[in-house]
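Engineer: Make a model of this:
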Amino acid sequence: METAERRRMPRAAVPTSAATGTGPTAVATVAPTHARPLETEYRPRVPIDAARAIRYQRHGAGDPTFAVDGPVLWRASLTPEGVATLAIRAERDRIRAAAWGPGAEWALHQLPALCGGLDDPSGFEAERHPLIAEVHRRNPGLRIGRTDLVFEALASAVIEQKVTGMQAFGAWRVLVSRFGQRAPGPTPKPLFAPPSIDGWRHIPSWAWHRAGVEPPQARTVVETARRGDSLIAAVMDAGGGEAVDRVLMSLRGIGIWTSAETRIRALGDPDAVSVADYHLAHEVGNALTGHRVDDDGMLELLEPWAGHRQRVIRLIYASGVREQRRGPRLHPEDHRDR
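Structural biologist: The predicted model follows:
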């Protein structure tokens, strides 16, 4: 049976050293005080790979909302109740967590979803392909987590449009560290929660430029933020799938890729496919057929797993099978000083 009990987390589960000081773009220069955390222990119905589900929410190694300290994963977020810091120690059959900040209770209540505990793989037929069957056998606890934080997922997806991961993660790091809120708790390094919706809306144009975000993407985040809470309500009321696509894609600058990425991170959609991704179709085609395919070919290959297509994609990435790169790594030109 699933349980979520508040109790004292064993001292070894959470680092005790407090980080002090911040980088030059941070909004806080003094480490916040650390009130006594709320703590919980969550036992999923079946063993799950919670750490893998949580790590999917990380935006690159330098993500200011995320830290890894030995077996403990740290995540800062801006919840509907305020900023929260989570320290999570995940085992197969037990997840222990401590939370600081005004959003601590909300974050602990949402913990099962973040860990993938609400993801239901029933009806998934891994045996349709030998690679998928083998990887599924080796990773029975693979689950798709969700944050339930729609605008955080949407803003990050827009920033990642049409650029390399290196560019996107760098922009996210700069903007969140500069305009987000310093996260509470004895974090192993300074962490920051993303800006509020109003905070995203008021980021000045020069700051987007300095972060390396192109004007169309910056404009999309700012204009979308003007819809604010009404947009979030519409997405949550839509229920998922194509209904969410219709809500998000009605906004200028948001297409099928951005909507899918938002569905995956915020809603844990097991069927979302990021069509128009630069690499995804090639990776799916290579894993399932041994050669490249385009987006239409990818969708045809994934169709037998309708309802679980994102699950298949996660298993492909978990397999370690990768298409051989055919050219030199892209080195994007930096125009920020021009």
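Engineer: use CA for all of it now, contacts and neighbours both
Structural biologist: Noted.
Engineer: For Thr147, which non-adjacent residue is closest in space?
Structural biologist: Distances taken as Cα to Cα, 6 or more residues apart in numbering place Ala266 nearest to Thr147, at 4.8 Å, with adjacent residues excluded.
Engineer: which ones are touching that neighbour?
Structural biologist: Arg146, Thr147, Asp148, Leu149, Val150, Glu152, Ala153 (Cα atoms under 8 Å, 6 or more residues apart in numbering).
Engineer: need the helices for the stretch 1-150 of the chain, in chain order.
Structural biologist: Along the stretch 1-150 of the chain, counting by DSSP state H, counting those that start in this stretch, helices occupy 50-55, 104-114, 130-138, 150-159.
Engineer: Out of those, flag the one nearest Pro80.
Structural biologist: helix 104-114 (7.8 Å; Cα to Cα).
Engineer: So for that closest one, what gets flagged as buried?
Structural biologist: Ala104, Glu105, Trp106, Ala107, Leu108, Leu111, Pro112, Ala113, Leu114 (16 or more other Cα atoms under 10 Å).
Engineer: before we move on, what about stretch 252-270?
Structural biologist: In stretch 252-270, counting by 16+ other Cα under 10 Å, buried: 253-270.
Engineer: Kindly report the same for stretch 45-52.
Structural biologist: Per 16+ other Cα under 10 Å, stretch 45-52 contains these buried residues: Ile48, Asp49, Ala50, Ala51, Arg52.
Engineer: Here is the second sequence; please produce its structure so I can put it next to the first one:
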Amino acid sequence: MTTEVRTARQGGGARPCAAAEPARLRWTPSGPLHLGQTLRVLGRGGEDPTLRVLGEDCVWLTTRCRGLPVSARFSRAPLEPGANPLERDVLVAAWGPGARQWLPSAPRWVGEADTWHEFESSPAFEQLPHALRRARHTHPGMRLTATGAVLDRAVVAILEQRVTALEAVRAHRALLRWIAEPAPGPAPHGMRVPPTAEQWRRVPSWRWHRAGVDPARSATVMRTVHRAPALERLALDPDPARVRAALQSIGGIGPWTAAEITQCTHGDPDGVSVFDYHLADHVCWFFDGAPGSDERMLELLEPWRGHRQRVVRLLMASGHRKPSFGPRLSPQDHRHH
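Structural biologist: A predicted model of the protein is given here:
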């Protein structure tokens, strides 16, 4: 792997990152990497304030580094004749007060630390159904992202508890539109920087209510942001299972929420989102040809313990979908309660 970090200079001295002066990094990935597929899991809808996939080789995101705002654009170097398009150098340009400090961590966001080699060379991989092994062959650039942004991902996951995806997306967008600062640099219109713990603490109850967030979820967010220093320490823990257990010590965060967090923040290869409204049926329909429970899903995935999240990702990438029948989870309007 080769990495180059540069910050634009003028007049012989370094200047703060501005719209015309991004900090830049060029990184050579070890093996195939699909930018869009890897980073898309971080977003919630096409107008997510913190992530925009403008193309498979152009992704914008926002984050914070030591509390300072960052906007970043991920793209690829031009394709050389005969080269593998998934092995081109990754180009990262970052703007904002925290850009230069954040830049060395950018490769982790696109799966630098993730390796499928151990799984692919194991007997367990050969036990996978042909459709899942074919999915891996078809999607060799799919990696597990490790952002380390535990607080940001925790808030997103909490907002998704017990509601439809549409409700959660609307609430997240509304809250960030009201309280978050605009993304620095030439980021796409409407992008916002994830709020700090202090900004979340200052959200009044009527704002939560207006965004359609019920008191149980807003209270869980408040408990979580008050643990922000502890979450920063968890970001440094290399063991996703230990992080999941620690997260569940916060009231209102259970196994589903903890897994949803570490899948994105720690590249968790084994975290399974139990109690998900759809996942167990997806897995059980694929293996059993019938709906099933969380218990049955875990039983089916047990042969791949240690890599169960990889199996779930392959299942989704395979194109398999459970039959579309039965009652749908209807959105609830908490603003009138």
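Engineer: overlap between the contacts of Ala266 of structure 1 and structure 2?
Structural biologist: Contacts conserved in structure 2 for those, counting by both residues aligned by TM-score structural alignment, their matches' Cα atoms under 8 Å: Arg146, Thr147, Asp148, Leu149, Val150, Ala153.
Engineer: By neighbours, which of those residues wins?
Structural biologist: Highest neighbour count within these: Arg146, with 30 neighbours (other Cα atoms under 10 Å).
Engineer: what's near enough to touch the equivalent of it over in structure 2?
Structural biologist: Here Arg146 of structure 1 is matched to Ala146 in structure 2, going by TM-score structural alignment. For Ala146 of structure 2, the contact set (Cα under 8 Å, 6+ apart) comprises Arg108, Trp109, Val110, Gly111, Ala113, Gln263, Cys264, Thr265, His266, Gly267.
Engineer: now do Glu87 of structure 2
Structural biologist: Thr28, Pro29, Ser30, Gly31, Pro32, Leu33.
Engineer: again with Thr28 of structure 2
Structural biologist: Counting by Cα under 8 Å, 6+ apart, Thr28 of structure 2 has contacts Met1, Thr2, Thr3, Glu87, Arg88, Asp89, Val90.
Engineer: Run through the helices of the stretch 201-337 of structure 2 in chain order.
Structural biologist: Using DSSP H, counting those that start in this stretch, helices in the stretch 201-337 of structure 2 cover 205-210, 215-225, 228-234, 240-247, 255-265, 279-288, 294-301, 308-317.
Engineer: which of these sits most buried?
Structural biologist: Scoring the helices of the stretch 201-337 of structure 2 by mean neighbour count under mean count of other Cα atoms under 10 Å gives helix 255-265 as the most buried, with a mean of 25.
Engineer: Which of the helices or strands spans Arg173 of structure 1?
Structural biologist: Using DSSP states H and E, Arg173 of structure 1 sits in helix 165-179.
Engineer: now that helix against helix 150-159, angle please.
Structural biologist: 130 degrees (axes from the mean of the first three to the mean of the last three Cα atoms, to 10 degrees).
Engineer: one step back: among the contacts of Ala266 of structure 1, which one lies nearest to Gln161 of structure 1?
Structural biologist: For those, the nearest to Gln161 of structure 1 is Ala153 (12.6 Å; Cα to Cα).
Engineer: before we move on, back to that, in the helix holding Arg173 of structure 1, what counts as buried?
Structural biologist: Quick answer for helix 165-179 of structure 1 (16+ other Cα under 10 Å): 167-179.
Engineer: same deal with stretch 143-163 of structure 2?
Structural biologist: Here stretch 143-163 of structure 2 shows 143-161 as buried, counting by 16+ other Cα under 10 Å.
Engineer: Can you name the residues that contact the residue nearest the centre of structure 1?
Structural biologist: In structure 1, the centroid-proximal residue (Cα atoms, centre = their mean) is Gln57; its distance is 2.5 Å. The contact partners of Gln57 of structure 1, by Cα under 8 Å, 6+ apart, come to Arg265.
Engineer: do Arg66 of structure 2 as well
Structural biologist: Gly98.
Engineer: Over to Leu314 of structure 2?
Structural biologist: Neighbour list for Leu314 of structure 2: Leu132, Arg133, Ala135, Arg136 [criterion: Cα under 8 Å, 6+ apart].
Engineer: do the same with Ala290 of structure 2
Structural biologist: Ala290 of structure 2 neighbours (Cα under 8 Å, 6+ apart): Asp281, Cys284.
Engineer: how near is it to Val311 of structure 2?
Structural biologist: As judged by Cα to Cα, to the nearest Å, Ala290 of structure 2 and Val311 of structure 2 stand 18 Å apart.
Engineer: just Thr196 of structure 2 next, same as before
Structural biologist: Taking Cα to Cα, one finds Thr196 of structure 2 at 34 Å from Val311 of structure 2.
Engineer: same check, this time on Gln248 of structure 2
Structural biologist: Distance from Gln248 of structure 2 to Val311 of structure 2, counting by Cα to Cα: 24 Å.
Engineer: Leaving out sequence neighbours, find the closest residue to Arg64 of structure 2.
Structural biologist: Val70 (5.4 Å).
Engineer: my read: Ala107 of structure 1 touches Ala99, true?
Structural biologist: Yes: Ala107 of structure 1 is within contact range of Ala99, at 7.2 Å (criterion: Cα atoms under 8 Å).
Engineer: shared neighbours of those two, anything?
Structural biologist: Ala84, Leu86.
Engineer: and the closest residue to Leu176 of structure 2 other than its chain neighbours, how many neighbours?
Structural biologist: Spatial nearest neighbour of Leu176 of structure 2, chain neighbours left out: Arg192 (6.7 Å); criterion: Cα to Cα, 6+ apart. By other Cα under 10 Å, the residues close to Arg192 of structure 2 number 27.
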